[in-house]
Every structure is written in C-alpha cells, then in structure tokens.
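*Asks:* Please find the sequence and the predicted model below.
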Amino acid sequence: MAERRILVTGASSGIGAATARALALPGAGIAVHARANRAGAEAVARELRAAGARAVVLMGDLTDPATPARLVEEAAAALGGLEVVVANAGFADRTPVSALTDEAFARSADTVLWGFLRLARAAGPHLLRAGREGGLARMVAVSSFVAHLFRTDTTTFPASAAAKAGVEALVRSLAVEWAPDVTVNAVVPGFTQKDPGTHAALDPGAWEAILPRIPMRRLGTPADVAAAVAFLASPGAGYVTGQAIHVSGGVVM
C-alpha cells in the first residue's frame, strides 16, 4: 500500500488536495494535477513530501482532449507506473436550463464527463497491468449529490448533474469491463466546505439555509470525502466495485 503510484486530478485544493493527503503514506508516489493553480498544487506537493511520499505536479486543462492522456503518461513516467487514479477535477454550474448555453453545457461535459472518459481510457492499460501483476489497482471518480437531488427547496445544477450522472454510468460500465483486475467506484459528496479563498457556487447565506436540510446538521469537509476515497483505494475495498458511495450527511437517502 505504501509504495503505490497515484494520480489525483483537481488536487490543488479542496477534495482533491485532501485526497492526496489521505493517500500520502511514506513511500507512495503521487502526481498532483491542477488546471491553473500551480502554486496550490506545489503547496500540496510539499505537504505530501513532508509526510514521506514522493510527489510531482502536473498541469493541464481537461477540456483539451489531449490533456488526460498526457497526464496519465507523465504520471506513469514520473512515478514508474500507475495503480490508482482519482478523477476529481470539476466545478459546479447552477445555471438553470432555460439560460444554459450550448457553450456552458459543453464546458461541464468536457471537464467532467469527457475528461473522465478520456482519463479512464488512457489509464486503463496501466491499471489493468498493475492489477494483473498483483497490485491494488483502483479507479475512483468524485461525483456529486447534484446528480441525485432534485427538489424545489434546493438549488439545482443542471449541467453539472448531467455530467456527473454520466460519470457514474461510466463507473459502472468500467467496473464490469475491468473486473476482476481493477475496481472502479464513485464517491458522491454532499454539500461540502470550500477552502478559504476559493470559488463557491453558493453565498454564505445560502450555505446557512442548507444546514437544516442536512440530517447531520453540518456541511461535509474535504477530509470526510477523502476518507471514503482512501477506503476505496485500500486493500479493504477489494470486493467493492461499481458503487456510488454517498458522503453527504444523509442529504441523499
């Protein structure tokens, strides 16, 4: 477990950064990806090295069709292979369908759904090889509660919901295709705190109004979600595949 080679996309802050920290056992090699926040990614990489892991920073915009394959190859070359891929990159768009332009919808689809497909397609040979050689090969996608919660008293995110629902469908398809060599699962965060200074889809007042609707009466933290990702990447999750595990404080039941 300690010497595994891992790629985490969208890891310069939030859930991605927390996931990288949760996987940073001594001896692990972790590729920290960011679209544009190099300073954040470098800061995360320094934390991982302090924890005893090897870390490299990779940059790239997942809306570019060539980026996912390049990231996979760069990560595998830098780390000496690849056994775990965590697809976390994405953003929330709450634009209603009536105002949603083709360009805005395509941006969500390109980053989240097409980005995941291209990443999985590129990573597959590496993960399958690792699994067949006895490694703990894992792919984990970070989805979102917005693909499951549609109510009049809750903000909806149509473009994000469509993209994340597609990711969960691909997770199940890949779980069948890659079994028994690689497990493929999704983690589904609920309303989750953002890092200070980073963009949030809702204003502070909206966050406060949400709390009574969450059975656990609090927002989730990036560490809550990262713990579920770390479990799915662990030896203990070897018989878990094709699942979407909700980490939402009960907001989706």
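*Replies:* That came through fine. Numbers count the residues shown, from 1 in each chain.
*Asks:* from here on, contacts and neighbour counts on C-alpha atoms
*Replies:* OK.
*Asks:* What segments of the stretch 151-253 of the chain are strands?
*Replies:* For the stretch 151-253 of the chain, the strands defined by DSSP state E, counting those that start in this stretch cover 182-189, 244-247.
*Asks:* what comes into contact with the longest one?
*Replies:* Outside strand 182-189, the residues that touch it by Cα atoms under 8 Å, 6 or more residues apart in numbering are 127-128, 131, 136-145, 168, 171-172, 174-175, 178, 220, 225, 228-229, 232, 238-248.
*Asks:* one step back: distance to residue 111 and mean neighbour count for the strands of the stretch 151-253 of the chain - can I get that in a markdown table?
*Replies:* Shown next, in a markdown table, are the strands of the stretch 151-253 of the chain (distance: least, Cα to Cα, whole Å; neighbours: other Cα atoms under 10 Å):
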| stretch | distance to residue 111 | mean neighbour count |
| --- | --- | --- |
| strand 182-189 | 17 | 27 |
| strand 244-247 | 20 | 20 |
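*Asks:* one more structure, for comparison:
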Amino acid sequence: MLITGSTQGIGSWLARAFARHGAHVAVHGLTHVEDGKRLVDELKALGSNACLVLGDLSYETGPAQIVDDAARQLGGLDVYISNAGGIIRRSRIDAFDLDLYNEVMALNVRATLLGTKAAIPHLKASGGGSIIFTSSKAHLLGGGLKSGAAAYAGAKSFIVNFTKTTAREFAEDGIRANCVSPGTFATPTHSVFATEEQLEALRQTIPLGRLGNETDAVGPYLFFASDMLSGYITGQALELNGGELMPS
C-alpha cells in the first residue's frame, strides 16, 4: 500500500497503524526526508516491508512517478491512500492571486486525479483493492470565518465528489473508493496554520471536548481498507470531527 503525505501527521499515524496490522507500506514525502527514513525504520521493526518514496505531487509528472515507484518497490499495490494536501498559505479572497490558486489546485486537485489514474492499473493487477481519499471538514464548512482558505476548501469539496466518481467508474474492477474528512486534529499542520488561542476556540466547538488524536484518526482508514469490514461500502465520505459538524 502507498500513503501519500505520510512522513508526518495523520499520514505517519496511518503508516504505523497499517504496519501493525501486517501491511507493507510505502511512505511518501518531499521535504521531511529524515522523518520519512526514521518512520520506515520504525515500520520495518514492526515487520513491514516498508520503503520510502520521494517526489513532488504538485508536478504534473509527480503523481505517476510516486505511485509507480511505490508499486515497483513493494511488488504491487492493493491499497492507495491519497492523503497529501495542504493550504499552502492563507489568503482572503480579496487578496488572492493566481499563483496561489495554481499551487493549491496542483497539490490538492490535480495530484488527486493523476495519482488515482496512476494507481488504477496497479490495483487492477492486484485483482482490485481500496482507494481512500483524505478530504477535510472544510468541504462542509468552507474556508472558515476569516480563515483565508477558500481555494483549499473548494479543493476538498472536489475530493468528496471525485470519490463518488471513482467508486462508480471502477466498481466493476473490484476497486472501492471512499473518503475520510478529518476535523481538527493535533498535527503539525494545525500548529503552523493556527495559534494556540485559535485551536482552543475550535476545541470549545467540538461536542467531544478535544482535538482528534492518533487513535481517533486511524480507525476509519483501517475500516475502509478492509474488504472484510467494508467490502460492501464504496463512494462514501466519513466525517471524522468529534461532532464539530453534523451534516444531515
């Protein structure tokens, strides 16, 4: 299996969880190379045939290179977790520029589409499998009050819709596609883009009374990856936010 954006944060939590359950994991990253190397060593100690794949998903040729490299090192793919994404930087709409738009779309939209395109042949060769996309609460909330994340929120809405299209197009190949939309988690990303005061204000809006943690994050992905647990589930988006948002 390949997990994009997995040298830190939720992606690294997933890599550890899947390795503990016997999966062979390709860890992907770009800038946090040493973190990735340490994580691969950790996964190997858990018995996983783990490897590190480096590459920039925002380049047009990046997603295919990353997916094919992972499949080559692992001997195939049966689970593809499209987890990488990001705000890039905050900018309100009235100050937004085209360069930021292109960066956000390249990483969050184009890379999702091209990575999936590259993964499909490998999943077919494995006899089917599971694709799991990572969206965000932003697909329901929008960019948030004064948050400056309009393009990112729109990109995450694309991912939820793209999940449904992928599920429909490849069901006959035995490939399931589902999506997890995390809320506010205690990750490096939230530390970069929010102050302690902002995180505390967010915490107070969550009915369960806390930010999400590693244990909270991994269960839905393990569930969607397992044919035994979710073999009749495809095209679904699971909201993972402690009750912060409760769509009807």
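*Replies:* All right, it came through fine. The structure displayed is predicted, hence computed values, not measured ones.
*Asks:* circling back to that earlier point, so among the contacts of strand 182-189 of structure 1, which ones count as buried?
*Replies:* In those, burial by neighbour count holds for 127-128, 131, 136-145, 168, 171-172, 174-175, 178, 220, 225, 228-229, 232, 238, 241-248, counting by 16 or more other Cα atoms under 10 Å.
*Asks:* against structure 2, where does the longest helix that structure 1 contains fall?
*Replies:* What stands out as the longest helix in structure 1, according to DSSP state H, is helix 158-178. Under TM-score structural alignment, helix 158-178 of structure 1 corresponds to residues 150-170 of structure 2.
*Asks:* Buried ones in the matching stretch, by neighbour count?
*Replies:* 150-160, 162-164, 166-167.
*Asks:* which residues sit against that stretch?
*Replies:* If you take Cα under 8 Å, 6+ apart as the criterion, stretch 150-170 of structure 2 is touched by 86-87, 92-93, 101, 104-105, 108-109, 112, 133-136, 138-143, 175-179, 234-237.
*Asks:* Now do residue 47 of structure 2 against residue 65 of structure 2, distance only.
*Replies:* 26 Å (Cα to Cα, to the nearest Å).
*Asks:* And these two? Which one has more around it.
*Replies:* Neighbour count, other Cα atoms under 10 Å: between residue 47 of structure 2 and residue 65, residue 65 has more, with 19 against 15.
*Asks:* name the element the alignment partner in structure 1 of that one belongs to?
*Replies:* Under the alignment (TM-score structural alignment), residue 65 of structure 2 pairs with residue 70 in structure 1. Taking DSSP states H and E as the definition, one finds residue 70 of structure 1 inside helix 67-79.
*Asks:* what range in structure 2 matches the very next helix or strand once past that helix?
*Replies:* Sequence-wise, the next helix or strand downstream of helix 67-79 of structure 1 (DSSP H and E) is strand 84-87. Taken onto structure 2 by TM-score structural alignment, strand 84-87 of structure 1 occupies residues 79-82 there.
*Asks:* Adding distance to residue 86 of structure 1, write the strands of the stretch 151-253 of structure 1 out as JSON lines.
*Replies:* Listed next are the strands of the stretch 151-253 of structure 1 as JSON lines, based on distance: least, Cα to Cα, whole Å:
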{"stretch": "strand 182-189", "distance to residue 86 of structure 1": "9"}
{"stretch": "strand 244-247", "distance to residue 86 of structure 1": "14"}
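*Asks:* Specify the stretch among those that is closest to residue 39 of structure 1.
*Replies:* strand 182-189 (25.3 Å; Cα to Cα).
*Asks:* post-alignment, the closest one versus structure 2, mean distance?
*Replies:* Compared with structure 2 after the fit, strand 182-189 of structure 1 shows a mean deviation of 0.4 Å (mean Cα distance after the TM-score superposition for structure 1).
*Asks:* how close does the aligned partner of residue 231 of structure 1 in structure 2 get to residue 152 of structure 2?
*Replies:* Correspondence of residue 231 of structure 1 to structure 2, assessed by TM-score structural alignment: residue 223. Distance, residue 223 of structure 2 to residue 152 of structure 2, by Cα to Cα: 26 Å.
*Asks:* about what we covered before: in contact with the match of residue 65 of structure 2, which residues?
*Replies:* Applying Cα under 8 Å, 6+ apart to residue 70 of structure 1 gives no contacts.
*Asks:* does whatever residue of structure 1 lines up with residue 121 of structure 2 belong to a helix or a strand, and which?
*Replies:* When structure 1 is aligned by TM-score structural alignment, residue 121 of structure 2 is paired with residue 125. Residue 125 of structure 1 is part of helix 115-132 when elements are defined by DSSP H and E.
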